[in-house]
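Asker: this one's sequence-less:
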């Protein structure tokens, strides 16, 4: 074989290896938008987490408004965000060593208990964006404006904020959104407000004339006039994979989309930690009319004193405020 041909083949092989290496580190999938597509739905389908939709928006900066995408458009999906499990290599057994020493009597050892490995119950994105019910609307300031004239914000966007007390560079706040006041579906009693955590903002400029912050983390879309509350550490609930279903009955009092919810949506119930609820607890939900019909299975992901936040694990019809929850049937 001639020397030029060998060099040409070597160059082709190098380019192929380089492209394969790049693809492994940053996989992108092209998605052609169809009718009724939203970034939320695409993120749920492709990335298995609807709250990662800001990552898709960031990958496609030509989309000026994430609420408006149109059939026929092609967008890039950053599927490299999916965690890939790498199988552990099994160590090859070592050959038995032949011992010339006299055989000693075997000493029986007590089995050492294997520690149970715990894993997060949900992702931090899901936990933060799911929110909670509060008696009142907290807040020490608001997002007031942006230099670019935007009204919707995501990761790394810069905003002007108004705060009740002087802030300094480095101060962090949660950006929150509050619902209308929630009433109990049966008693009509005021329960509070659904507070959803939209993201984290950090002060980058603090002067008497203006205070500027940068969105360092976005869990869901952030809007003008969203409120600010002081930052605090949040710990993920951990689980061994074994879940309770205690004999506690209660009612769905609100849903994340304000009316009806289905699988992977968020709902809020009228029982909490002081009522015996724990993160990880599983219940079935029932729609009660002429008959009580099971319409889903929910799992608690966080709880406060007398309310809790849950995610819908499965449903065969929408789950609505007024549906009841109860323990799973015994097998």
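Answerer: Arrived safely, thanks for sending. As the structure is a computational prediction, the values presented were derived from the model and not from experiment.
Asker: Could you use CA atoms for every contact and neighbour count after this?
Answerer: Will do.
Asker: Residue 159: which element?
Answerer: Here residue 159 is covered by strand 158-163, with elements defined by DSSP states H and E.
Asker: Check residue 196 too.
Answerer: Residue-wise, residue 196 maps onto strand 190-206 under DSSP H and E.
Asker: Strands of the stretch 151-300 of the chain, residue ranges please.
Answerer: Taking DSSP state E, counting those that start in this stretch as the criterion, the stretch 151-300 of the chain carries its strands at 152-153, 158-163, 172-183, 190-206, 211-218, 222-223, 227-230, 238-239, 250-255, 266-269, 282-288, 292-303.
Asker: which residues are contacting the second one?
Answerer: Under the criterion CA atoms under 8 Å, 6 or more residues apart in numbering, residues 140-147, 210-215, 228 lie in contact with strand 158-163.
Asker: what about versus this one:
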């Protein structure tokens, strides 16, 4: 006999600061939805809510439950309940009664993730943001097959300083580009370049390993980093509690402009209050325009001042570049922000991103929605 029981997904009251009337429902929302394999929490919440990141509000989640959410599985039924006057989502879950007091629920199902695992999985363990010198202390490949310069899958290699208490599966990295804050020009960390995977065959001094995967050629002096034991997919989409403002630093996937399902990095991280599951709006900065349509266009009227160069000695090398004078000072009268004849158009929201991996000063996010192409240096902030 099949028996259905209705249980709230969570019991505690919402701890996020927001009024219930801030939650707007989709006009064509269903009364109930059966979760299927391949669903994500973002997609499910989007069927009921105009703003999917407000999902915790209609589940009455507190902060602890956002960090450690109850799981939803394919076959579960999500029900919208408005009987209290405020929208609430509840879970209708199928169980099988074996005997009084004992029920059986399927355990071989995978819980519904927040966003697509296939899209973000490579970025959950790579790339890696590290301090500039931290890779110097990592286990190092010191040699490989005789007469080989580059190593490939199946090659045996030897590793120095490999601890025996951190498992036998490792990622291989090489120092990559320095991540620089586009606003302050301050270095935020080193983005290490992922090269492949290695399996330890024998511990010792040196240890022996075998390369099991190579994304690029691997050389001596490349470094090893421990593989995470478990990838986290079960965070809940939600808005930050603080006012976050940042910029997009990089777009991944070999594209100049980004759209939905593209991974980007931003210049904010754990130290700024960001955590996995935070949703940020993506904005295009407003431009300055003339208050009078008949005036010359602002972008033509307010150009950067031309530099004055020092005189060049004709006897100097021809290829030597002239040096710009440093006496060109900031002129507030030439700043369009101080020109009363100009007005700055509002910043326009063009999309949403969800943070899925955070480091101290850098985070990675997945663009969930994009009404226009997303560019480098577009701003992000708390929605």
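Answerer: Now that the structure is in, tell me what you want to look at. Computed from a predicted structure; not experimentally measured.
Asker: Drop the TM-score for these two in here.
Answerer: Their TM-score after superposition, calculated using TM-score structural alignment, normalised by the length of the first structure, is reported as 0.51; 217 aligned residues with a CA RMSD of 4.3 Å.
Asker: Using the aligned residues only, give the average distance of the strand holding residue 159 of the first structure to the second structure.
Answerer: Overlaying the second structure shows strand 158-163 of the first structure at a mean distance of 3.0 Å from the equivalent residues (mean CA distance after the TM-score superposition for the first structure).
Asker: thinking again about what came up before, may I see the ChimeraX selection of the buried members of the contacts of strand 158-163 of the first structure?
Answerer: When burial is assessed using 16 or more other CA atoms under 10 Å, the buried subset of the contacts of strand 158-163 of the first structure is captured in ChimeraX by this command:
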select :141,142,143,144,145,146,211,212,213,214,215,228
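Asker: Among the contacts of strand 158-163 of the first structure, which one sits closest to residue 170 of the first structure?
Answerer: The shortest separation between residue 170 of the first structure and any of these is 9.2 Å, and it belongs to residue 213 (by CA to CA).
Asker: follow-up on the earlier one: what's the average distance of the strand holding residue 196 of the first structure to the second structure?
Answerer: When the second structure is superposed, strand 190-206 of the first structure averages 3.1 Å from its matched positions, counting by mean CA distance after the TM-score superposition for the first structure.
Asker: Give me the distance from that strand to the chain's centre.
Answerer: 16 Å (CA atoms, centre = their mean, to the nearest Å).
Asker: just checking, what packs against it?
Answerer: helix 124-130, strand 132-134, strand 172-183, strand 211-218 (3 or more CA pairs under 8 Å, 6 or more residues apart in numbering; DSSP states H and E).
Asker: Nearest to residue 22 of the first structure, out of those?
Answerer: Between residue 22 of the first structure and those, the tightest spacing by CA to CA is seen for strand 211-218, at 26.3 Å.
Asker: got the angle for the closest one vs strand 190-206?
Answerer: Here the directions of strand 211-218 of the first structure and strand 190-206 differ by 120 degrees (axes from the mean of the first three to the mean of the last three CA atoms, to 10 degrees).
Asker: Give me the helices and strands touching strand 211-218 of the first structure, please.
Answerer: The criterion is 3+ CA pairs under 8 Å, 6+ apart, and the helices and strands that strand 211-218 of the first structure contacts are strand 158-163, strand 190-206.
Asker: could I get the ones you listed as CSV with mean neighbour count?
Answerer: Output for these, formatted as CSV (neighbours: other CA atoms under 10 Å):
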stretch, mean neighbour count
strand 158-163, 21
strand 190-206, 21
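Asker: Enumerate every residue touching the nearest residue to residue 256 of the second structure once chain neighbours are set aside.
Answerer: Distances taken as CA to CA, 6 or more residues apart in numbering place residue 375 nearest to residue 256 of the second structure, at 7.3 Å, with adjacent residues excluded. With contact taken as CA under 8 Å, 6+ apart, residue 375 of the second structure is in contact with 248, 256, 257, 258.
Asker: My read is that residue 43 of the first structure contacts residue 53, right?
Answerer: Yes - Residue 43 of the first structure lies in contact with residue 53 (CA atoms under 8 Å); the separation is 5.2 Å.
Asker: circling back: widest-spaced pair of the contacts of strand 158-163 of the first structure?
Answerer: In these, two members sit farther apart than any others by CA to CA. They are 140 and 147, at 21.8 Å.
Asker: just to revisit the earlier point, can you lay out the helices and strands packed on strand 190-206 of the first structure as JSON lines showing distance to residue 246 of the first structure?
Answerer: Rendered in JSON lines, the data for those read as follows (distance: least, CA to CA, whole Å):
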{"stretch": "helix 124-130", "distance to residue 246 of the first structure": "22"}
{"stretch": "strand 132-134", "distance to residue 246 of the first structure": "21"}
{"stretch": "strand 172-183", "distance to residue 246 of the first structure": "26"}
{"stretch": "strand 211-218", "distance to residue 246 of the first structure": "35"}
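Asker: Thanks a lot, catch you later.
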